[in-house]
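J.: Build me a structure from this.
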Amino acid sequence: MKIKVINPNTTWSMTRTIEQAAHAAASADVEIEAVSPNMGPVSIESHSDEALAAVGVMDEVRKGELDGCDGYVLACFGDPGLHAAQELAQGPVVGIAQAAFHAATLVGRSFAIVTTLGRTLGRAHDLVEEYGFTSQCVAYRACEVPVLGLDEHPDAAYEALLAECRATLDCCAADSIVLGCAGMAGMCKRLENELHVPVIDGVAAATALVEGLVRIGMRTSKRREFANPPAKEVVGLLADFTR
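T.: Below you'll find the model as predicted:
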């Protein structure tokens, strides 16, 4: 089985952190291919960043289909380009926010999201509503560490994240913490040991979920909405992009 783990930003050092988390969650016979697109922003912290990153995600899924990938993990908490990727892929495509919310509700009644910047909390609200977890998510918090800060200053970022997680648990009835950035994957176990509640890394959750779906023969439905998109001409900046 081959699972392609796509970090939609173009920072390869973060992709390596994501790759380690995916390997740790996958069975020994699963091949993990962790990639960043060759186009797009170095970090994703806005709606504009997500829009730019979605094209790179689509390109990586297109290449993955040619390479025989069995499934895909979309390793950005905003799940940018998820539905477009589902249109292109035959196998399952799972976003890390999507997977983390499901995992959180299997280990507790309620969860809180702790993410990077406050400006991204609106997107977290949107995804919680879209995926059907409004009643289970009891807090939306940000540690105000930029995405690249997780990679460039990991010790300071960890302390800020730990402090925000503690403050979150003090002020709400969350049974678990969902980490709101793929770049936090390497901090998950340390946080769990400190906080004594489940701390959910979406990269691990999505990898395990995609593997399970592939093993039971599940594929992306091609009946209606996620049918392969019709071929059409693309002009301008994306004229060389093929799907």
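
J.: Going by C-alpha atoms from here, please, whenever you check contacts or count neighbours.
T.: Fine.

J.: Would you agree Phe40 is in contact with Gly56?
T.: Quick fix: residue 40 is Gly, not Phe. Yes: if you go by CA atoms under 8 Å, Gly40 and Gly56 touch, sitting 6.4 Å apart.

J.: Here is a second sequence; please produce its structure as well for comparison:
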Amino acid sequence: MTDKMGTVARAVASPNTEIIACNPPSAPVSLECHYDEAIAIPHLLAEMGDSDIDGYIIGCFGDPGLMAAREITTAPVLGIAEAAMHVASFLATGFSIVTTLSRTKIIAEHLVINYGMERHCRNIRAIDLPVLELEIKDSPAQNLIRQECQKALQEDGCGAIVLGCAGMADLAQKLSTELGVPVIDGVSAAVKLLEGIVALGLKTSKQGNFAFPPKK
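T.: The predicted structure is shown next:
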């Protein structure tokens, strides 16, 4: 899945942008609940800190550790859920999120509120398959995602779809063509937003809540 995210990111990145797709070697193999996120965050933060990196993208739709990550670096840090929701709000007056397990919907709901997206998010839908099912060749996951997107357009009054899992990153363009509406993958959206922030020469503010953590 990490390799797939890297491929999707490189496909939209500018020629002079180097994408380094990596994952913590000792974290859960997939993030599907609050516990998984809590276990993963220290490993995620340990991956950061290279002064040569211009910016970071957290490749999980729960945006785990995003605020903490912004505290430990001056480089801009984006979460793929935050990026996808903002891009969707640029393209339609309402969007629905299609994710994997129903139990993760509450995580997406919290993010919608935290990012001020209640006015834009019409619904959060789940196909009720585990994340790693997306990596199985003959899995029904793609058809279920397509069907749920179609239901969202018919029932939710939305004009765009946000794919609520990094493992769906490779489906966005195909679904956009099939459905005739913007289908936003947070990985590619975050890449383009991050490139823009870096090109503007902007850094994470160290005044206020994102100041470096106090030494203890």
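
J.: who's more crowded, Gly40 and Gly56 of the first structure?
T.: With neighbours defined as other CA atoms under 10 Å, Gly40 of the first structure and Gly56 compare such that Gly56 has more, 25 against 21.

J.: Just to confirm, what residue in the second structure is aligned with the more buried one?
T.: In the second structure, Gly56 of the first structure lines up with His43, judged by TM-score structural alignment.

J.: what helix or strand is the residue lying closest to its match once chain neighbours are set aside on?
T.: If you skip the residues right next to it in sequence, His43 of the second structure has Pro24 as its closest partner in space, 5.7 Å away by CA to CA, 6 or more residues apart in numbering. Following DSSP states H and E, one finds Pro24 of the second structure outside all helices and strands.

J.: what does the one 5 residues further on give?
T.: Taking DSSP H and E as the criterion, no element holds Val29 of the second structure; it sits outside all helices and strands.

J.: aligned partner of it in the first structure?
T.: Counting by TM-score structural alignment, the partner of Val29 of the second structure is Val42.

J.: ok, now Leu194 of the second structure?
T.: Under TM-score structural alignment, Leu194 of the second structure pairs with Val210 in the first structure.

J.: so how many other residues sit close to Leu45 of the second structure?
T.: For Leu45 of the second structure, the neighbour count with other CA under 10 Å is 16.

J.: Have a look at how far, on average, the helix or strand encompassing the match of Leu194 of the second structure is from the second structure.
T.: Taking DSSP H and E as the criterion, Val210 of the first structure maps to helix 202-215. Its matched residues in the second structure lie on average 0.5 Å from helix 202-215 of the first structure after superposition (mean CA distance after the TM-score superposition for the first structure).

J.: coming back round to it: can you get me a residue count around the match of Val29 of the second structure?
T.: 17.

J.: List the contacts of Arg103 of the second structure.
T.: Neighbour list for Arg103 of the second structure: 32-33 [criterion: CA atoms under 8 Å, 6 or more residues apart in numbering].

J.: how far away is it from Ile136 of the second structure?
T.: 21 Å (CA to CA, to the nearest Å).

J.: same deal with His43 of the second structure?
T.: Distance, His43 of the second structure to Ile136 of the second structure, using CA to CA: 26 Å.

J.: Which parts of the first structure are helices?
T.: 12-25, 47-67, 82-88, 96-107, 121-131, 147-152, 154-171, 188-195, 202-215 (DSSP state H).

J.: Can you redo these as a markdown table, where the extra columns are distance to Lys4 of the first structure?
T.: Shown next, in a markdown table, are the helices of the first structure (distance: least, CA to CA, whole Å):
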| stretch | distance to Lys4 of the first structure |
| --- | --- |
| helix 12-25 | 10 |
| helix 47-67 | 7 |
| helix 82-88 | 12 |
| helix 96-107 | 13 |
| helix 121-131 | 22 |
| helix 147-152 | 22 |
| helix 154-171 | 26 |
| helix 188-195 | 21 |
| helix 202-215 | 9 |
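
J.: of those, which approaches Leu74 of the first structure most closely?
T.: Closest of the helices of the first structure to Leu74 of the first structure is helix 96-107, at 6.2 Å (criterion: CA to CA).

J.: Could you give the residue range in the second structure aligned to that closest one?
T.: Mapped onto the second structure using TM-score structural alignment, helix 96-107 of the first structure spans residues 80-91.

J.: And for that stretch, what's in contact with it?
T.: If you take CA under 8 Å, 6+ apart as the criterion, stretch 80-91 of the second structure is touched by 57-63, 94-95, 111, 115, 117, 120, 160-162, 164, 166, 182, 184-187, 189-190, 193.

J.: make it 7 Å
T.: Under the criterion CA atoms under 7 Å, 6 or more residues apart in numbering, residues 57-63, 95, 115, 120, 160, 162, 184-187, 189-190 lie in contact with stretch 80-91 of the second structure.
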